[in-house]
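Participant: What follows is a predicted structure for the sequence shown.
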Amino acid sequence: MPPAVLVEHVRKEFILRHNRAMGLKTRFLALFHKSKRERREHFLALDDVNLRVERGEALGLLGHNGSGKSTLLQIIAGILEPTRGRVTTHGRIAPLIQLGVGFHPELSGYENIFLNASLYGFRNRDTQKRVKGIIEFSELQHFIDTPLKNYSSGMQMRLGFSVAVHLQPDILLADEILAVGDQPFQEKCHERIAELRAQGMTLILVSHSTQQVQRFCDKFVRLEYGRLVETGDVKKNSPDATELSINEEG
């Protein structure tokens, strides 16, 4: 059986543009003076990353700020294309990566449920069967007809998480998203993740929480400056709590 996620020799480069905010006069002078031209810098975010995540497995992605964790997650989700290499996935992916992805600020929370679900390939009649559970889980009943632009960031994360976990994803990609809401709501999210994992869902989690990695993940990998430098079994080789405490979104 093929794995849920297979990352093969993935490399990702970005071009950083400097001096971009130039006026018309400066742009004209740049035609004759190299010193006034826009300066470009190549930034290597990921360098020859290889990763295999089996179906039903839970993997924690660790690393300092800028190590490439979020970039790798976005490539797996299909949001970014690798510069080199390839990623193969099997199953429906639910990416909980960036706030507001898959939502429209002018639409109500209710309308955004259907919009977001459609991106996962669900038809309206299929979403209609789940919409009540999504709203109740998010605890946004009093705000569900309000435009999303009036939601706080926490409310948007609640709605996004609730939609994702009620659409029965085969692969859940979560970038610090399990820190949404107050403690009771976080615990409810944790319980829902545990239920989905028991049903065979694959999880890839970016987190700086030792407890979350130990609670949800079977294995962990650590990235440094875009390279995979360590892999391990969470139970046999638990990630260092001191290291995790300084990990941030990268």
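Facilitator: Alright, I've got the coordinates.

Participant: CA only for contacts and neighbour counts going forward, please
Facilitator: Will do.

Participant: Show me where the protein has its helices.
Facilitator: 24-30, 69-77, 109-119, 124-128, 131-138, 153-166, 183-198, 210-216, 241-245 (DSSP state H).

Participant: can you put the ones you listed in JSON lines and add distance to residue 41?
Facilitator: Below are the helices of the chain laid out as JSON lines (distance: least, C-alpha to C-alpha, whole Å):
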{"stretch": "helix 24-30", "distance to residue 41": "18"}
{"stretch": "helix 69-77", "distance to residue 41": "18"}
{"stretch": "helix 109-119", "distance to residue 41": "34"}
{"stretch": "helix 124-128", "distance to residue 41": "45"}
{"stretch": "helix 131-138", "distance to residue 41": "43"}
{"stretch": "helix 153-166", "distance to residue 41": "33"}
{"stretch": "helix 183-198", "distance to residue 41": "41"}
{"stretch": "helix 210-216", "distance to residue 41": "35"}
{"stretch": "helix 241-245", "distance to residue 41": "30"}
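
Participant: Pipe the ones you listed into CSV and attach mean neighbour count and distance to residue 1 per row.
Facilitator: Supplementary listing: the helices of the chain in CSV, determined by neighbours: other C-alpha atoms under 10 Å; distance: least, C-alpha to C-alpha, whole Å:
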stretch, mean neighbour count, distance to residue 1
helix 24-30, 12, 56
helix 69-77, 23, 19
helix 109-119, 20, 27
helix 124-128, 14, 29
helix 131-138, 18, 32
helix 153-166, 21, 24
helix 183-198, 15, 18
helix 210-216, 17, 23
helix 241-245, 13, 33
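
Participant: Which of these sits closest to residue 15?
Facilitator: helix 69-77 (14.2 Å; C-alpha to C-alpha).

Participant: chain center to the closest one, what's the gap?
Facilitator: 7 Å (C-alpha atoms, centre = their mean, to the nearest Å).

Participant: Could you list every helix and strand in contact with that helix?
Facilitator: Applying 3 or more C-alpha pairs under 8 Å, 6 or more residues apart in numbering; DSSP states H and E, we find helix 69-77 packed against strand 39-53, strand 58-63, strand 84-89, strand 93-96, strand 171-175.

Participant: Which of the helices of the chain sits closest to residue 103?
Facilitator: Among those, helix 109-119 sits nearest to residue 103 (C-alpha to C-alpha), with 5.7 Å.

Participant: Outside of the closest one itself, list whatever touches it.
Facilitator: 102-104, 123-124, 127, 131, 143-148, 159, 163, 167 (C-alpha atoms under 8 Å, 6 or more residues apart in numbering).

Participant: now the residue positioned nearest the centre of the chain, nearest residue through space, not along the chain?
Facilitator: Most central in the chain under C-alpha atoms, centre = their mean is residue 97, positioned 2.6 Å from the mean C-alpha point. The shortest distance from residue 97 to any non-neighbouring residue, by C-alpha to C-alpha, 6 or more residues apart in numbering, is to residue 175 (5.0 Å).

Participant: what sits against that neighbour?
Facilitator: Residue 175 touches 70, 73, 96-98, 205-207, 249, counting by C-alpha under 8 Å, 6+ apart.

Participant: Structure two is appended below for comparative analysis:
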Amino acid sequence: MVNTVEVRHVSKRFTLRHTRSLKEMLVWMSRGRDLSDTFLALDDVALDVAQGEAIGLLGFNGSGKSTLLKLISGVMRPDAGSIGVRGRVAGLIEVGAGFHPDLTGRENIYLNGATLGMSRQQIDRLFDSIVDFSGISRFLDSEVKFYSSGMFFRLAFAVAVHTEPDVFLVDEILAVGDEPFQRMAVERIKQLRSEGRTLIMVSHDLDLVDRICDRGIVLREGRLEKDTDISTAIDFLRQSDRT
């Protein structure tokens, strides 16, 4: 089976700053304390994702789920190891990511679509469908800095699913927006699955993950702790929460 995502012994470290002002910095220096330290968000993580798989990244806050998703998306680069992705990657990592606040919704469809690899001709062809799906035609010519988080989500999701991605990434974003659109978004994700697209998602809604995904990856403190079918992975996480 062809792999669409290959994660090879990936590690990612962040620097944590302890001071916010010159006065604090001077106090810390006078006491001989470090002005920063590092946090290992991912530690030697390795996994393969086959074409058409739906993966749920599970774990408690700070386990490294979102960091791994951002590395796969190309938003960040690993400090060690490598990540290979075959095909077009699209998805929703952060609300409003890829949007320019001073441009209108209409202009941002073209900007965001181009960022996700679509040509001007593709966007022209799919424009009406994107707007219909988003349900925000009334606000299309307003600057997106006036949009609510739900409107951001609607427009970003509509653009992303119309790119016909080979790999679709979702990070907790389905918690945003009203319930009718969330249901529509979930149905569209299921449609992508039925078309053989690869899905990798992060969500604390374990029931939703159980409905959509077939495999679960459990992370703990940056390390891969469990890689199994989604129901077993969710049970494992819930048991961990009790200990």
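Facilitator: All right, it came through fine. Here the structure is a predicted model, which is why all the values come from computation and not from measurement.

Participant: so what number do they get for TM-score?
Facilitator: Put the two chains on top of each other and the TM-score (TM-score structural alignment, normalised by the length of structure 2) is 0.92; 240 aligned residues with a C-alpha RMSD of 2.2 Å.

Participant: looking at the helices of structure 1, which is closest to residue 3 of structure 1?
Facilitator: Of those, nearest to residue 3 of structure 1 by C-alpha to C-alpha is helix 69-77, at 13.1 Å.

Participant: could you give the angle of that closest one to strand 58-63?
Facilitator: Put simply, helix 69-77 of structure 1 runs at 140 degrees to strand 58-63, going by axes from the mean of the first three to the mean of the last three C-alpha atoms, to 10 degrees.

Participant: Helix 69-77 of structure 1 vs structure 2, mean deviation?
Facilitator: Its matched residues in structure 2 lie on average 0.5 Å from helix 69-77 of structure 1 after superposition (mean C-alpha distance after the TM-score superposition for structure 1).

Participant: re the thing from before, with distance to residue 1 of structure 1 as added columns, please give the helices and strands packed on helix 69-77 of structure 1 in JSON lines.
Facilitator: JSON lines is the format used below for the helices and strands packed on helix 69-77 of structure 1 (distance: least, C-alpha to C-alpha, whole Å):
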{"stretch": "strand 39-53", "distance to residue 1 of structure 1": "12"}
{"stretch": "strand 58-63", "distance to residue 1 of structure 1": "17"}
{"stretch": "strand 84-89", "distance to residue 1 of structure 1": "12"}
{"stretch": "strand 93-96", "distance to residue 1 of structure 1": "18"}
{"stretch": "strand 171-175", "distance to residue 1 of structure 1": "16"}
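
Participant: The ones you listed: which one's closest to residue 153 of structure 1?
Facilitator: Comparing the helices and strands packed on helix 69-77 of structure 1 under C-alpha to C-alpha, the one sitting nearest is strand 93-96, at 13.4 Å.

Participant: Give the aligned range of stretch 151-162 of structure 1 in structure 2.
Facilitator: Using TM-score structural alignment, stretch 151-162 of structure 1 corresponds to residues 147-158 of structure 2.

Participant: just to revisit the earlier point, can you name the residues that contact the residue nearest to the centre of structure 1?
Facilitator: Per C-alpha under 8 Å, 6+ apart, neighbours of residue 97 of structure 1: 70, 73-74, 173-177.

Participant: how much space between the counterpart of it in structure 2 and residue 24 of structure 2?
Facilitator: Residue 97 of structure 1 maps onto residue 93 of structure 2 when the alignment is built from TM-score structural alignment. According to C-alpha to C-alpha, to the nearest Å, residue 93 of structure 2 and residue 24 of structure 2 sit 34 Å apart.

Participant: what do you get for residue 179 of structure 2?
Facilitator: 45 Å.

Participant: What range does stretch 190-208 of structure 2 cover in structure 1?
Facilitator: Going by TM-score structural alignment: stretch 190-208 of structure 2 matches residues 194-212.

Participant: what distance separates the start and the end of the matching stretch?
Facilitator: 11 Å.

Participant: what residues does it touch?
Facilitator: 4, 54-62, 69-70, 165, 168-176, 213, 216-217, 239-241, 244-249.

Participant: ok, back up a step: among the contacts of helix 109-119 of structure 1, which pair sits farthest apart?
Facilitator: The widest separation within the contacts of helix 109-119 of structure 1 (C-alpha to C-alpha) is 23.7 Å, between 123 and 143.

Participant: the more surrounded of these two?
Facilitator: Neighbours were counted for residue 123 of structure 1 and for residue 143 using other C-alpha atoms under 10 Å; residue 143 has more, 16 against 13.

Participant: any idea how far the nearest residue to the more buried one once chain neighbours are set aside lies from residue 121 of structure 1?
Facilitator: Distances taken as C-alpha to C-alpha, 6+ apart put residue 109 closest to residue 143 of structure 1, at 7.4 Å, once the chain neighbours are dropped. Distance, residue 109 of structure 1 to residue 121 of structure 1, using C-alpha to C-alpha: 19 Å.

Participant: and what of residue 19 of structure 1?
Facilitator: From residue 19 of structure 1 to residue 121 of structure 1 the distance is 42 Å (C-alpha to C-alpha).

Participant: Repeat that for residue 43 of structure 1.
Facilitator: For residue 43 of structure 1 relative to residue 121 of structure 1 (C-alpha to C-alpha), the value is 34 Å.

Participant: what do you get for residue 54 of structure 1?
Facilitator: Residue 54 of structure 1 is 23 Å from residue 121 of structure 1, by C-alpha to C-alpha.

Participant: okay, the two: which has more neighbours?
Facilitator: For residue 54 of structure 1 and residue 121, the more surrounded residue by other C-alpha under 10 Å is residue 54, and the numbers stand at 16 against 11.

Participant: Tell me the counterpart of that one in structure 2.
Facilitator: Per TM-score structural alignment, residue 54 of structure 1 is aligned with residue 50.

Participant: how near is that match to residue 214 of structure 2?
Facilitator: Taken as C-alpha to C-alpha, the span from residue 50 of structure 2 to residue 214 of structure 2 is 12 Å.

Participant: same question, residue 127 of structure 2
Facilitator: From residue 127 of structure 2 to residue 214 of structure 2 the distance is 32 Å (C-alpha to C-alpha).

Participant: Find the nearest non-adjacent residue to residue 241 of structure 1, please.
Facilitator: That would be residue 210: by C-alpha to C-alpha, 6+ apart, it lies 5.7 Å from residue 241 of structure 1.

Participant: where's the one you found relative to residue 246 of structure 1, distance?
Facilitator: 11 Å.

Participant: can you check residue 222 of structure 1 too?
Facilitator: For residue 222 of structure 1 relative to residue 246 of structure 1 (C-alpha to C-alpha), the value is 13 Å.
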